[in-house]
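Asker: Got a predicted structure plus its sequence, pasted below:
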Amino acid sequence: MEEQSPDPIEPWPASRPAPGAVPRKRSARAAAGSTGRHWMAGRGWKPFAFQRDVWKAIAQGRSGLLHATTGAGKTYAVWLGMLDVLLQGQVPGRSAEPLRVLWITPMRALAADTTRALAQPLQDLAPSWTLGQRTGDTASAERARQDRRFPTVLVTTPESLSLMLTREQAREELQTVGFVVVDEWHELIGSKRGVQTQLALARLRRWNPALVTWGLSATLGNLEEAMAVLCGEAAQPAPALVRGKIDKRLAIDTLVPPDPGKYSWAGHLGARMQLPVVEEIEQAKGTTLVFTNVRSQAEIWYQLLLQARPEWAGDIALHHGSLDRATREWVEAGLKDGRLRAVVATSSLDLGVDFLPVERVLQIGSAKGVARMLQRAGRSGHAPGRASRLTLVPTHTMEIVEAAAAREAAAHGRIERREAPAKPLDVLVQHLVTVALGGGFDADALFEEVRTAWSYRTLTRAEFDWALVFCERGGESLTAYPDYHRIRRGDDGLWHVPDRGVARRHRLSVGTIVSDASMQVKYLSGGTIGTIEEGFIARLRKGDCFYFAGKLLEFVRVQDMAAYVRKATRSKGTVPTWQGSKMALSTEMGDAVLEMLQTAAQGRYPHPELRAARPMLETQARLSRIPTPGMLLVESFRSREGQHLYVHPFAGRHVHLGLASLLAWRLARERPNTFSISINDYGFELVSAEPFDLAPVRDGSAFEPGDLLHDVLASLNSSELAQRRFREIARVAGLIFTGYPGQPKSMRQLQASSGLFYEVFRKYDRGNLLLTQAEQEVLSQELEVSRLRATLERMGGRALQLVELRHPSPMSLPLMVERFREKLTTEQLSSRLDRILRDMERDAG
């Protein structure tokens, strides 16, 4: 909302009923947004044009997508428009309305913040209406109250909404819903949680065809498609796409290191940026958010800040998803109150939680994507009229170049697309059991309903019937096991869940968030600190020390799936590692970096970041070449280890894994050979003790797409990759039960169970579509085959430049270091690098 303008705003008209009363019928044109305008006027605000557009569309009964800058007022745009319509339709004499609005958020922390935001106008305009919250954090007493009567407005998550659909009276309780808002739609659309949301919306539209659905987003590149995914292709009336363009200043700069040097590798500048980061925090007048990409890096930077400024203990905090809920809530409250000087966080604070005291954001390392960078920048100045500022903190020299490229990409609006998964059958299987619990279903009607969800628009009846049989008796191979007979057709012709044990297990397993098994971390003296993945704890011995939640802890023992610790007396420890995959460079970012490198290749250094990276880039040009959008750089080098090949497509680590495996397989086809592989976001390395023929590389034939799918599957242990992916699918589809509350199963048990199912299906049920899904997800998500094919085609359009190196170049050295890290200690790596760098300096000189 804008600050009060000089233009007069008409006062609340005497002819208009008081807030909460029943207004007379008015035309949609005259009525649209009047409630919102008057409520804002009482606060000295004036609505933006995009807010008025949303109010008008909602008054016309249209669904839609609102895409606007973070902190621009999206929440009140849709909320006040919906309140305006709801107040006009309020039933006379009824004080409390039944459930009318569902507000879906992707995070529990965001749910609490959203509830507070919705409460303000509701208290003024409809004080008798109720507002509630239903997430995994909701207390059992509150859930019990809601079970008796849902509030008028309910803020929830995709998982909790699916759980509501399992209730026997789901239709009676939810058919009164007239409006659904899906917040942060860009965060959900590309995941199975988004598919889960699509299916829930299809069910609600079945019960109320006039349902109005709105999505809110700040960072999406494919808006029309994103709106169709949310609202459905056949939505009537036609959905409205509203772009909220307001004058909000965004400043993106880089904390340029004083001497980046000629050579660099991942983490090379990390700790050297400690004091510059501390100085930036000291200069800030408000709170600073320090973002990292992974939880282990957050733990490290929290310790770096405390080492530099011990007196900041209590004034800075740590926030990530593995910390105890009470700790996270304490940090969030401190951010809102402005009590904290700085908070080191991961993506746990990415989304739209409103922290007004946050003045600026520091991003440690690359954000890897334009959308993520803009999302994090919007955490500062989170209000209309306030500037947002993000400072990028490179951890190696190529990230300095990447910082300049990211700023240029953001300035030109090059934001990544988000694609919805194509008909994941594990989510469909779960949904069939959910709907069977929620009053039952007719198969023909549900098939048509499911096909209205975007991700299942191409679902065939044969695929649906397979999922139905799989839920009924476990497919062809599990018929003899009653636990997998989850649904049965009753005398009424509807499918139900007949077994109470199956029903209980299903309700405990609803959702598509699949993470590695974790253990609670508890003090011997009592109190929970958070959760750590079981694999990390399994590597610890009694007395080992590690940093967690900003504390140095000593491991004591494991008991009842909990790791017991005490405060350590030593001064050093390791840092936990989490199995979440590293973020990969997006296509948009990769292209932007190559364009920035082309500027340097032309001898121009207009940006401060390029000037800082100039020594490294000039050394690269002297020893090799600088890659550009029109040139594919390939480097060859011989060492005591054997023959090295470096390829620099700038396509991101996931694509490079597939490319490296593909190239190694093709090069070894004529003459058997063994390759070691190393990858990063900019390129990959192949190294072999035996020499190999470079002719297919030199003429480009090794990079031709050809029979890509066959070659990729042949080049990888695809069955192992598919089996690993199948573990997640088996858990979503309900084949594996993770345990009752307080009695979780260990990761070893879950892996053994999923492996057993995988082998049984492969041997006795080759037509099992969950196996097919596992193979497809490996190709589409882990190896990104479509992007891999596009990368090969683009590589074919570039002029290939093969350079014979005497020593590793600045761009090949990081790939060598990545490989060394896996087999050398820190001390060995340091001495090895010292020797390599001396040789490189001598050669460069």
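Answerer: Arrived safely. Numbers count the residues shown, from 1 in each chain.
Asker: going forward, measure contacts and count neighbours with C-alpha atoms only.
Answerer: Will do.
Asker: can you tell me the helix or strand for the residue nearest to residue 112 when sequence neighbours are not counted?
Answerer: Leaving aside its chain neighbours, residue 112 sits nearest to residue 133 (7.4 Å; criterion: Cα to Cα, 6 or more residues apart in numbering). Secondary structure assigned from DSSP states H and E places residue 133 in strand 131-134.
Asker: still on that earlier bit, what's the residue nearest to residue 112 in contact with, if anything?
Answerer: Counting by Cα atoms under 8 Å, 6 or more residues apart in numbering, residue 133 touches 111, 112, 115, 154, 155, 156.
Asker: Just want the most central residue of the chain.
Answerer: Note on the chain: the residue nearest the mean C-alpha position is residue 187, at 5.9 Å, using Cα atoms, centre = their mean.
Asker: Now name the helix or strand holding that residue.
Answerer: helix 185-188.
Asker: From what I see, residue 563 and residue 542 are in contact.
Answerer: No - if you go by Cα atoms under 8 Å, residue 563 and residue 542 don't touch, sitting 10.8 Å apart.
Asker: who touches both of these two?
Answerer: With Cα under 8 Å, 6+ apart, residue 563 and residue 542 have common neighbours 555, 556, 557.
Asker: Tell me if I'm right that the second one and residue 540 touch.
Answerer: No - judged on Cα under 8 Å, residue 556 makes no contact with residue 540 at a distance of 9.4 Å.
Asker: second one coming, line it up with the first:
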Amino acid sequence: MAGDQEGALSAAREAALSHVESWFAAQGWQPFDFQRQAWRAYLQGRSGLIHASTGAGKTCAAWLGVLAEALAEQADGRREAHAASSRRTRREDAPPLRVLWVTPLRALAADTEQSLREPVEWLGLNWTVERRTGDTTTSLRAKQKARLPTALITTPESLSLMLSWPDARERFLGLRCVIVDEWHELLGTKRGAQAELALARLRRWQPNLRVWGLSATLGNLDVALQALVGMNAADATLVRADSSKAIVIESLLPERMERFPWAGHLGLVMLPRVLETIAANATTLIFTNTRSQTEIWYQAILEARPEWAGQVALHHGSLDRAEREFVEWGLKTGRLRAVVCTSSLDLGVDFSPVDCVLQVGSPKGVARLLQRAGRSGHAPGRPSRVVCVPTHALELVEFAAARDAIRRGHIEARLPLNKPLDVLAQHVVTVAAGGGFRSDELLAEVRAAYAYRNLSDDEWGWLLDFVTRGGRALNAYPEFRRVVCEDGVYRVAGDDIAQRHRLSIGTIVGEAAIHVQYLKGKRLGAVEETFVSWLKPGECFLFAGRLLEFVRLQDNTAWVRRAIGKRPIVPRWMGGRMPLSTELSHILREKLEQARLGQYDDEEMAAVRPLLELQARRSKLPEPDELLIERAQTREGHHLFFFPFDGRAVNEGLAALVAYRLSRLRPISFSFAINDYGFELLSPDRVDLDAADLSRLRALFSPDDLAADLAASLNAAELARRQFREIARIAGLVFEGLPGRRKSGRQLQASSSLFYDVFSKYDPDNLLLAQAQREVLERQLEESRLWRALQRISRGRITLIDVAHPTPLAFPLMVDRLREQLSSEALLDRVRKMQAQFEEG
């Protein structure tokens, strides 16, 4: 009898899969093998990770198996297909919550909802599909509080908020599956750690829960899968799509190649070629690496082609949601010719009309270029095309290196964070608010999350003390006793604490934002508080594609009016500069080695050949295992140029480290310049380095005593104090304020700095202090990557060359240093004179 039932179930599921394939056929599609593999793995009760290129059909791979199971469970095992225009199921008639779809971006939620609902309605399932994010209306939230939909699209933050409901466990009783979209974007971040903890909680409530993740660009799939399904999962599946999707990578080459380049020297010089590319395509996405550049390029395009007004738009994360949604609608409907954007359009949203992507400036990472290329041809079988636009001649080498990396499948890995205790502290209070917990049970649950698999008993004991008493330094203050233990069960200390905690759930901590709004009109978006603090009434700035005049700052809002004909400034946002990734820097060194051997096979490499050959004549092109140091003297002083090609963050750490170690030999002061290729140390006195004294040169780059020397070479305490603001906010020490009455960035920094000083003095073993110090070294200087660079340098060759004049590789470093001292006009004039002087040399 059992065998008959098992066979009947198998037959029902096979019939359901046939219905699913019928939906595919109705769309004019044919399922791929990886999609069928994912459906069957889901129906077998397994969890897994689906890895496929952007636009290959990952959403259908994850979703249709879920729907096939629901179809198979219908009363007679089959259901007549309904037309797509079928009336939607009423909330009270639908099954309770069965599926959670977690997305990293609220902007993806609406598009995802539509994509998930279409097959549900066509297949005739009586399901409700809704979304719950920070943008969800109050009325829909109230309906969901009474009864959740069958399938809910949400974010990590909103999921954690739901886990804090007192009846959370009962609300998730029917949950069978969690699908995490764009898992590669969460992995390696505190939001990813937050998601891991939430998944561990859901798995404890539902041991048979299936968890699936979707990823497009990731180099360490095994680790990504383990982090997704947890430490206790068995028989998880890695589903890979055929990677034959065509990706076309081209570059726009400048008509004239300057042999002494500098960052940004091309930039808008390439505008005519960019306009030609836009005109030749139906719809183009133009990616820049910063929001400031987005504003500049948008204005430049419209000034050059005013007849395109209304056909060109811009999109970045600081714009008001209504502005962004209007642009997204214009893309989906094919009404826009071009959109200038940042990473705000990197992920997930399906803009089928887009047939070309422009990347302005180096993407700095292989995965990022792949992700952006996938915005074009965003449908199975269509090629993705990206055209790279250099802002710096040497970026052409990076474009060629990125193409090689993609061809060879070298994609950056993203490693999960290791025990971020601020995130865990927040989660513990969330669980205490969501019904409470017993210590040993929650500890086992937390250790099932990959990020916390090595959490020690001592660390857990410290954390419980922190949330129940405030730790050693704050135990006298009742407001920090957020959790109480009664009869072995930990619960929040009161409803007011629970409510305040729910307002603070989340790990996204940025610079304090100021709303930008017309005096008599709509809100345009937000800029950072530090930018607004420097504005004076009457000054103008570019924002949201408009020239605005600043009127006043009031009620956390910069009130503005339209301006005409005035000279603007462009807002700057923190974190705009992305360092060169490990994979890209490695292959860039290989491309330089090919150039050293006279091999210029790519059109980009052929274009920069005059520059690289001049570098070789006046100094040399370093070999892959060689550190090149150039020494020169100018009117400014004595220059040392180092070229490890390890990315801006690592080079910053190297510059501080080498300067400190040189200063220990004899007192000397330096000014710095840093880019992705190397760093400059400028001093008034000559540095006594001998090319023949290899032991002394190697000592400068020894990995021994790295942590101590870095701490001594940087203002480590001040850097950690600033980093502690994020940790204090996430861990619940600092409250940002009630909605509409948020504290300013200065107030938050002052509060977190006070905690930092108190802990440093009265609780120096506080684990959050140690976390702040680790995060400074890893985030700002990529300490682990810095250590690997020192290992490589210490094992390889070090070459010191005295040059008569700065070389093409050194010139960009000199300009970067001068950029901080001169206005734009004065800088350009100075650069032209230097170029003429060095060309003659």
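Answerer: Ah, there it is. The structure displayed is predicted, hence computed values, not measured ones.
Asker: Neighbour count for residue 556 and residue 540 of the first structure, which is higher?
Answerer: Using other Cα atoms under 10 Å as the criterion, residue 556 of the first structure and residue 540 rank with residue 556 on top: 18 against 15.
Asker: List the contacts of the counterpart of residue 311 of the first structure in the second structure.
Answerer: In the second structure, residue 311 of the first structure lines up with residue 307, judged by TM-score structural alignment. Contacts for residue 307 of the second structure (Cα under 8 Å, 6+ apart) come out as none.
Asker: Residue 307 of the second structure and residue 327 of the second structure, how far apart?
Answerer: Going from residue 307 of the second structure to residue 327 of the second structure by Cα to Cα, to the nearest Å gives 18 Å.
Asker: and the gap between the aligned partner of residue 554 of the second structure in the first structure and residue 515 of the first structure?
Answerer: Under the alignment (TM-score structural alignment), residue 554 of the second structure pairs with residue 559 in the first structure. Plainly put, residue 559 of the first structure is 21 Å away from residue 515 of the first structure if you go by Cα to Cα.
Asker: what's the burial count for residue 537 of the first structure?
Answerer: 18.
Asker: Now do the SS call for the counterpart of it in the second structure.
Answerer: By TM-score structural alignment, residue 537 of the first structure lines up with residue 532 in the second structure. Per DSSP: H, G, I helix; E, B strand; the rest coil, the local secondary structure of residue 532 of the second structure is helix.
Asker: Might one say that residue 532 of the second structure is in contact with residue 560?
Answerer: No - the criterion here is Cα under 8 Å, and residue 532 of the second structure misses it with residue 560 at 11.5 Å.
Asker: can you count the residues close to residue 579 of the first structure?
Answerer: Neighbourhood size, residue 579 of the first structure [other Cα under 10 Å]: 12.
Asker: one step back: give me the three-state assignment for the match of residue 311 of the first structure.
Answerer: Three-state call for residue 307 of the second structure (three-state DSSP): helix.
Asker: which one is the alignment partner in the first structure of residue 572 of the second structure nearest to, not counting chain neighbours?
Answerer: Residue pairing (TM-score structural alignment): residue 572 of the second structure is matched to residue 577 of the first structure. Nearest residue to residue 577 of the first structure, sequence neighbours excluded (Cα to Cα, 6+ apart): residue 296, at 5.7 Å.
Asker: One more: residue 208 of the first structure?
Answerer: residue 175 is the one closest to residue 208 of the first structure (Cα to Cα, 6+ apart), at 5.9 Å.
Asker: now for that neighbour: what does it line up with in the second structure?
Answerer: Aligned partner of residue 175 of the first structure by TM-score structural alignment: residue 173.
Asker: And for that match, the neighbour number?
Answerer: Counted with other Cα under 10 Å, residue 173 of the second structure comes out at 14.
Asker: So it sits against residue 206, correct?
Answerer: Yes - Residue 173 of the second structure lies in contact with residue 206 (Cα under 8 Å); the separation is 7.4 Å.
Asker: Wait, residue 523 of the first structure touches residue 564, no?
Answerer: Yes - assessed by Cα under 8 Å, residue 523 of the first structure is found in contact with residue 564 at 5.5 Å.
Asker: For those two, indicate the residue with more neighbours.
Answerer: The residue with more neighbours, out of residue 523 of the first structure and residue 564, is residue 564; 21 against 18, by other Cα under 10 Å.
Asker: mean deviation (superposed) between the helix or strand harbouring the more buried one and the second structure, please.
Answerer: Assigned by DSSP H and E, residue 564 of the first structure falls within strand 562-567. Once fitted to the second structure, strand 562-567 of the first structure is off its aligned match by 0.4 Å on average (mean Cα distance after the TM-score superposition for the first structure).
Asker: Would you mind pulling up the elements that that strand packs against?
Answerer: strand 518-523, strand 551-559 (3 or more Cα pairs under 8 Å, 6 or more residues apart in numbering; DSSP states H and E).
Asker: Next, the mean deviation of the next helix or strand after the shortest one compared to the second structure.
Answerer: What that stands for is strand 518-523 of the first structure. Downstream of strand 518-523 of the first structure, the first helix or strand assigned by DSSP H and E is strand 528-533. With mean Cα distance after the TM-score superposition for the first structure, strand 528-533 of the first structure departs from the second structure by a mean of 0.4 Å once superposed.
Asker: Please name every helix or strand in contact with the longest helix that the second structure contains.
Answerer: Longest helix in the second structure, counting residues (DSSP state H): helix 2-26. If you count contacts as 3+ Cα pairs under 8 Å, 6+ apart, helix 2-26 of the second structure packs onto helix 58-72.
Asker: just the helices and strands packed on strand 562-567 of the first structure: most buried one?
Answerer: Most buried of those by mean neighbour count (mean count of other Cα atoms under 10 Å) is strand 518-523; its value is a mean of 21.
Asker: in the second structure, what residues pair with that strand?
Answerer: Residues 513-518 of the second structure are where strand 518-523 of the first structure lands, counting by TM-score structural alignment.
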